[in-house]
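what's the 3D shape of this:
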Amino acid sequence: MDDLVSIRCVADHFELPVSTLHYWERRGLLTPHRRSGRRYYDADQLYRIALIRLWRVTGQLSLDEIAGALSGVATRTPADDWRETVTARIAVIEDRLAQLDTARRYLRGLLDCPRDGALDRCEGFRAQVTLPAAEPR
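Predicted structure coming up:
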């Protein structure tokens, strides 16, 4: 246990509040070593923290998804295969990217509308909107 890093050093390095590390521990995501009641992390736990932070920030995984993925990493059992979690998240992200691409194209099209008119009267805007058919009288 000589190569342990204090919780304060870990929090500062990963730009996390100490309370986040405490919370992740309560959730069962981390298992720090204890010395005189203080938390310290070994290299395996530091890599785990880096992975959790990466997944939270860039992968947009929930803590429940992370817990499931990490249990698969720890146990290496087929039932807890972390690849399923990652594959599912990739699908969600790809859907979101498609939505954002559509929104970007739509908003760029709005920039072609004249500045002096109301946006709902803009020909470009109206051309992009499908209206319901009028009901017969």
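
From here on, just use CA atoms for contacts and neighbour counts.
Fine.

quick one: the strands in this structure?
Ranges of strands within the chain are 5-6, 33-35, 38-41, based on DSSP state E.

I'd like those written out as a markdown table, with mean neighbour count added.
Conversion of the strands of the chain to a markdown table gives the following (neighbours: other C-alpha atoms under 10 Å):
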| stretch | mean neighbour count |
| --- | --- |
| strand 5-6 | 17 |
| strand 33-35 | 13 |
| strand 38-41 | 18 |
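
Distance-wise, check L29 relative to S6.
L29 sits at a distance of 17 Å from S6 (criterion: C-alpha to C-alpha, to the nearest Å).

re the thing from before, can you lay out the strands of the chain as CSV showing distance to W24?
Converted to CSV, the strands of the chain look like this (distance: least, C-alpha to C-alpha, whole Å):
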stretch, distance to W24
strand 5-6, 16
strand 33-35, 14
strand 38-41, 13
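
Of all these, which one is nearest T130?
strand 38-41 (57.6 Å; C-alpha to C-alpha).

this one next, for a side-by-side:
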Amino acid sequence: MSRELTVGQVAERSGLAVSALHFYERKGLIRSHRTAGNQRRYDRDVLRRLAIVRMGTELGIPLSEVAEALSQVPVGHTPSAEDWRRMSELWHDKLNRRIVLMTRMRDELNGCIGCGCLSTTSCPLMNIDDHLRSEGSGPRRLMRAGEDTYQS
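Below is the predicted model:
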């Protein structure tokens, strides 16, 4: 089995479009080398790197942070479970905050945006006299991590 993969093989194995592979390469997330005939070839470790990129982006981690985490894995080294553990630790707090916010959003989706304030008919129940305006703009209640959702 060849250690090198063509761009088509990488696209098929990773489930990504060739254009996405070229984009990730331009961003420094993966790398290829050229054959004597000027064709792109990828080492097999690129599949694990792409899995990490896809997982990170699916979790909502900005591509720049995924790139920063991957920069800690030596070029040519297939990312290991230990490498993934280190990367996921970097994202742990951010993901926990996102979980809290998304849970609140899901639970309040039909009633309130967390006071921005677009639901003037129901908002007086949770934001009487628009007192949350003193905290600033945006969805104040939803943005409070770790607090009771209905706390005023």
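
What does the superposition give as a TM-score?
For this chain pair, the superposition-based TM-score is 0.64 by TM-score structural alignment, normalised by the length of the first structure; 118 aligned residues with a C-alpha RMSD of 3.2 Å.

Could you check which residue of the second structure pairs with D95 of the first structure?
Under the alignment by TM-score structural alignment, D95 of the first structure pairs with R97 in the second structure.

So which bits of stretch 7-20 of the first structure are buried?
7, 10-11 (16 or more other C-alpha atoms under 10 Å).

Can you tell me what sits against that stretch?
Here stretch 7-20 of the first structure makes contact (C-alpha atoms under 8 Å, 6 or more residues apart in numbering) with 21, 38-41, 46, 50, 53.

Tabulate those residues (JSON lines), appending distance to L131 of the first structure.
Below are the contacts of stretch 7-20 of the first structure laid out as JSON lines (distance: C-alpha to C-alpha, whole Å):
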{"residue": "L21", "distance to L131 of the first structure": "51"}
{"residue": "R38", "distance to L131 of the first structure": "64"}
{"residue": "R39", "distance to L131 of the first structure": "61"}
{"residue": "Y40", "distance to L131 of the first structure": "62"}
{"residue": "Y41", "distance to L131 of the first structure": "60"}
{"residue": "L46", "distance to L131 of the first structure": "55"}
{"residue": "A50", "distance to L131 of the first structure": "49"}
{"residue": "R53", "distance to L131 of the first structure": "45"}
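
which pair in those spans the largest distance?
Once C-alpha to C-alpha is applied, these give R38 and R53 as the farthest pair, at 21.7 Å.

would you list every one of the helices in the second structure?
Using DSSP state H, the helices of the second structure run over 7-14, 18-26, 45-58, 63-70, 81-108, 140-143.

Tabulate these (TSV), appending distance to D130 of the second structure.
Putting those into TSV (distance: least, C-alpha to C-alpha, whole Å) gives the following:
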stretch	distance to D130 of the second structure
helix 7-14	49
helix 18-26	45
helix 45-58	36
helix 63-70	37
helix 81-108	18
helix 140-143	11
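
okay, those, which one's buried deepest?
Among those, helix 140-143 has the highest mean neighbour count (mean count of other C-alpha atoms under 10 Å), at a mean of 21.
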